[in-house]
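Chemist: pasting the sequence and the predicted coordinates here, then a few questions.
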Amino acid sequence: MIRTLLVAAAIACTTAGSVRAAEPIVGNWKTASGATAEIAPCGGAYCITLKTGKYAGKRIGNLTGADGIYSGEITDPESDKTYSGSGTVNGKALKMKGCVLKVLCKSQTWSRL
């Protein structure tokens, strides 16, 4: 019985060590407009999909990166235009930035729900 417990404990420790913590960008965020956006892994990236508001169900972004710093594309749901984008997580805040030609940029700060 003791041997069985030791084997079970060893397996539990090995499994726990192999589980990677979720990226800080993953989760639900309140956007500047008050809608809820879900950021979830999709393929090798993180997809941003609006869950509430006028454009609920619309995918508005695709970012790659790690450890709180991400880059990719952001789509304005109203105009349907796609921009070069980035996101930086700092605690419960996500600063999103979209740029045209890396010169004309707009930023928003989203908060974690």
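Modeler: That came in fine, so what should we check first?

Chemist: use CA for all of it now, contacts and neighbours both
Modeler: Fine.

Chemist: which parts of the protein are strands?
Modeler: For the chain, applying DSSP state E gives strands covering 27-30, 36-42, 45-50, 59-66, 69-75, 82-90, 93-100, 104-112.

Chemist: let me have the ones you listed in JSON lines, extended by distance to Thr4 and mean neighbour count.
Modeler: Conversion of the strands of the chain to JSON lines gives the following (distance: least, Cα to Cα, whole Å; neighbours: other Cα atoms under 10 Å):
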{"stretch": "strand 27-30", "distance to Thr4": "38", "mean neighbour count": "19"}
{"stretch": "strand 36-42", "distance to Thr4": "37", "mean neighbour count": "19"}
{"stretch": "strand 45-50", "distance to Thr4": "40", "mean neighbour count": "22"}
{"stretch": "strand 59-66", "distance to Thr4": "39", "mean neighbour count": "20"}
{"stretch": "strand 69-75", "distance to Thr4": "44", "mean neighbour count": "20"}
{"stretch": "strand 82-90", "distance to Thr4": "43", "mean neighbour count": "20"}
{"stretch": "strand 93-100", "distance to Thr4": "46", "mean neighbour count": "18"}
{"stretch": "strand 104-112", "distance to Thr4": "43", "mean neighbour count": "15"}
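
Chemist: putting a second one here so we can go through both:
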Amino acid sequence: MFRKVSLALAATLIVASAAWADPIEGNWKTQAGSTAAIAGSGSFSITLKSGKYAGKTIGSFKAAGDNKYTGTITDPETDKTYSGKATLSGASLKMSGCVLGGLICKSQTWHKL
């Protein structure tokens, strides 16, 4: 009896943790056509899963509230790291890398896979 209750509790916790996952987590199609995986809990890392730079970690973000995230983003081609921000809207994620305190930013939109 104890084993059945333990298994049921474990299954419930697994399903509940998936429901509590942050909406930014998952696989995203970048503007360049590569796949990027965003994973973490509280602090999120971005790793390219396909394309020329597959396996490279290109960012680190933390939730800033209201579907907004802040952190750093790295251009995989130049290895330059910028102040980053992201805004989630449905199945779209607007990613921005900025310099000069956010005065100059370059953005692109990724789509959830």
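Modeler: Sure thing, it's come through. Predicted model only: the values in this text are computed from it and were never measured.

Chemist: on that earlier part again, need the strands of the first structure in TSV (columns: distance to Leu6 of the first structure).
Modeler: Listed next are these as TSV, based on distance: least, Cα to Cα, whole Å:
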stretch	distance to Leu6 of the first structure
strand 27-30	36
strand 36-42	35
strand 45-50	39
strand 59-66	35
strand 69-75	40
strand 82-90	40
strand 93-100	42
strand 104-112	40
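
Chemist: and those: which comes nearest Ile11 of the first structure?
Modeler: Nearest of the strands of the first structure to Ile11 of the first structure, taken as Cα to Cα: strand 36-42 at 27.0 Å.

Chemist: tell me the angle that closest one makes with strand 104-112.
Modeler: Here the directions of strand 36-42 of the first structure and strand 104-112 differ by 90 degrees (axes from the mean of the first three to the mean of the last three Cα atoms, to 10 degrees).

Chemist: between the strands of the first structure, which one is closest to Ala12 of the first structure.
Modeler: Comparing the strands of the first structure against Ala12 of the first structure with Cα to Cα, the closest turns out to be strand 36-42 (25.4 Å).
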